[in-house]
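K.L.:
One predicted model, sequence on top.
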Amino acid sequence: MCRLEEKDYEILAAALRVKGRFYSLYKETSIPLATAWRRVQRLLQMGYLTHVDGVIDVGVKGLVALAARGDVHAAVELAKRYKTTREAVEYFVKELCQYVEDISFVPAAELSDFLRLFSIADLYRFKDTPAEELVAKLLLDYCQVCVIETESGKYIFGQGYILASYCKICGEKYELFVKCPLYDKFFSSVKKVFIKSGNGRGNEGN
């Protein structure tokens, strides 16, 4: 899924093991100094590595690239960052690999940025899988302008269905394509609030 060379992967793996300045990273590889410098600069430009206050670290994009090659440590690191399981990360990355041949030019600073590569229909393949909770959580984070938040939880509505939810009533869990018996009642209530709000703004302008 990435048009990277073995030396690039070696640098990413080294950065995952040793987060620090360039020379510390270079010493963890078998690559000549000048070559390592050029490749690190390239990986930084492409978003695989990050550079903050002189410290070089593997970005989310770099972790995804490593995890796609079966690097367990990268999958574990992603799981830690997103408070999920390694199995969820590995499943998400496996599905991502089927949708994009090369993530090099995908501007992705967070895992949620990769969601733009999936259509709504594509997201259904995560239903009832180890990655369902992770994807639902990412959607609620990525599509914040679409999120409706109430005392009972957070929701993203589709046409006649709930795309993603974190519902306290249903057991405080993240789900995709939720079949909720309270959907019609809840949607009707939300619709009334929006209509009332819209009318209120319209009256103010008259």
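P.N.:
Received, thanks.

K.L.:
Please make it C-alpha for all contacts and neighbour counts, starting now.
P.N.:
Noted.

K.L.:
Leu63: which element?
P.N.:
Assessed by DSSP states H and E, Leu63 sits inside helix 60-68.

K.L.:
ugh, typo on my part, it should be Ala14
P.N.:
Secondary structure (DSSP H and E) places Ala14 in helix 6-17.

K.L.:
Then Tyr166?
P.N.:
Here Tyr166 sits within strand 162-167, counting by DSSP H and E.

K.L.:
Tell me which other helices or strands that strand touches.
P.N.:
helix 132-142, strand 153-157, strand 173-178 (3 or more CA pairs under 8 Å, 6 or more residues apart in numbering; DSSP states H and E).

K.L.:
And the contacts of the following helix or strand past the helix holding Ala14?
P.N.:
Per DSSP H and E, helix 6-17 leads on to helix 22-27 as the next helix or strand towards the C-terminus. The contact list for helix 22-27 (CA atoms under 8 Å, 6 or more residues apart in numbering) reads 11, 14-15, 18-19, 33, 36-37, 55-56.

K.L.:
ChimeraX command to pick out the buried ones of these?
P.N.:
To isolate the buried members of those in ChimeraX, using 16 or more other CA atoms under 10 Å:
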select :11,14,15,18,36,37,56
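
K.L.:
helix, strand or coil for Thr50?
P.N.:
The three-state label given to Thr50 by DSSP: H, G, I helix; E, B strand; the rest coil is strand.

K.L.:
Next up, a structure to set beside the first:
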Amino acid sequence: MIKLDDIDVMVLEYFIQYITLTSYKFSKDTGIPSATAWRVFNRLSEFGLIKKDEKGFTITARGVVITFLNTKKEIIRKRALSLLKKLWKYEGEEEDLGYFINDLCALLKSLNISPFAICFNQPITVATMLYNNIDNLSESTKKVIASMFLNFFPSTELGNGCKLIVSFDNEGKPYAIAANCKKEGIRLNYRCPELMEKFLGRSNDVVLRRVY
């Protein structure tokens, strides 16, 4: 099982602030021996938390999440969410991402799965995992999932401008797996009152996919 020590976390906290960093600069700033810094950088790279590029090393989305979970510094947690929002191209509130990550950790803990087993570089996989456990999620997390679904999967737009990913329940009634409703905002598993009339009325113009 992968475990981070204090120096590992310190390095990741530096990456949250600088994004791209060299082991030389880290060693110079902290006084930690260059050989130790180089060893830690390479170790974190093997874990997929940072990656080597032309300018040194750059933190990955996976590294940002792991830093968020391991740091004790609130300012680092806030910066981590801000950075994650950019890396994931999430258009909602940073605070919602915090709920999203915390709900995921609660789920992983209940399943006895380490966060290191998750590839956070592809947020849609994380969103799908959480969607399958929707009953225990916060409203903020549901909003994040809905937004990620809308940005990843094909959707349909109603005449009033609402954007939907449409499916059908066991009774054959349509509902939105995810919706960006002009009235209700971003919603997950939304029973849109206009869906039956405005979507099915245009059924000859769109392709419906029944999901069981």
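P.N.:
Great, that's in hand. Values in this document were obtained by computation on a predicted structure and should not be read as measured data.

K.L.:
contacting residues around the helix or strand following the helix holding Leu63 of the first structure?
P.N.:
Helices and strands here follow DSSP H and E; after helix 60-68 of the first structure, the next one along the chain is helix 72-81. Helix 72-81 of the first structure has contacts (CA under 8 Å, 6+ apart) with 16, 60, 63-64, 66-67, 85-86, 88-90.

K.L.:
What about these, which one has the most neighbours?
P.N.:
Neighbour counts for the contacts of helix 72-81 of the first structure (other CA atoms under 10 Å) peak at Val64, which has 28 neighbours.

K.L.:
for the second structure, longest helix please?
P.N.:
Ranked by residue count under DSSP state H, the longest helix found in the second structure is helix 94-110.

K.L.:
returning to what we had before: how far off helix 60-68 does the helix holding Ala14 of the first structure point, in degrees?
P.N.:
Using axes from the mean of the first three to the mean of the last three CA atoms, to 10 degrees, the direction of helix 6-17 of the first structure lies 110 degrees away from that of helix 60-68.

K.L.:
circling back to that earlier point, would you mind pulling the contact partners of the strand holding Tyr166 of the first structure?
P.N.:
Contacts for strand 162-167 of the first structure (CA under 8 Å, 6+ apart): 136-137, 139-140, 152-157, 172-179, 183.

K.L.:
again, only this time at 6 Å
P.N.:
Outside strand 162-167 of the first structure, the residues within contact range by CA atoms under 6 Å, 6 or more residues apart in numbering are 136, 152-157, 173-178.

K.L.:
one step back: any chance of the contacts of helix 22-27 of the first structure in a markdown table, plus distance to Val106 of the first structure?
P.N.:
Below are the contacts of helix 22-27 of the first structure laid out as a markdown table (distance: CA to CA, whole Å):
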| residue | distance to Val106 of the first structure |
| --- | --- |
| Ile11 | 20 |
| Ala14 | 23 |
| Ala15 | 21 |
| Val18 | 25 |
| Lys19 | 24 |
| Leu33 | 28 |
| Ala36 | 23 |
| Trp37 | 23 |
| Val55 | 23 |
| Ile56 | 20 |
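
K.L.:
which among the contacts of helix 22-27 of the first structure gets closest to Cys97 of the first structure?
P.N.:
Ile11 (21.3 Å; CA to CA).

K.L.:
how far away is that closest one from Tyr48 of the first structure?
P.N.:
10 Å (CA to CA, to the nearest Å).

K.L.:
Let me have the contacts of helix 72-81 of the first structure in TSV, adding distance to Tyr166 of the first structure as columns.
P.N.:
Converted to TSV, the contacts of helix 72-81 of the first structure look like this (distance: CA to CA, whole Å):
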residue	distance to Tyr166 of the first structure
Leu16	32
Val60	24
Leu63	27
Val64	25
Leu66	30
Ala67	27
Thr85	18
Arg86	21
Ala88	17
Val89	19
Glu90	22
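
K.L.:
ok, which pair from these is furthest apart?
P.N.:
It's Leu16 and Ala88 that sit farthest apart of the contacts of helix 72-81 of the first structure, by CA to CA, at 19.9 Å.

K.L.:
Just give me the residue closest to the centre of the second structure.
P.N.:
Pro123 (4.2 Å; CA atoms, centre = their mean).

K.L.:
what residue of the first structure matches up with that one?
P.N.:
Counting by TM-score structural alignment, Pro123 of the second structure lines up with Leu111 in the first structure.
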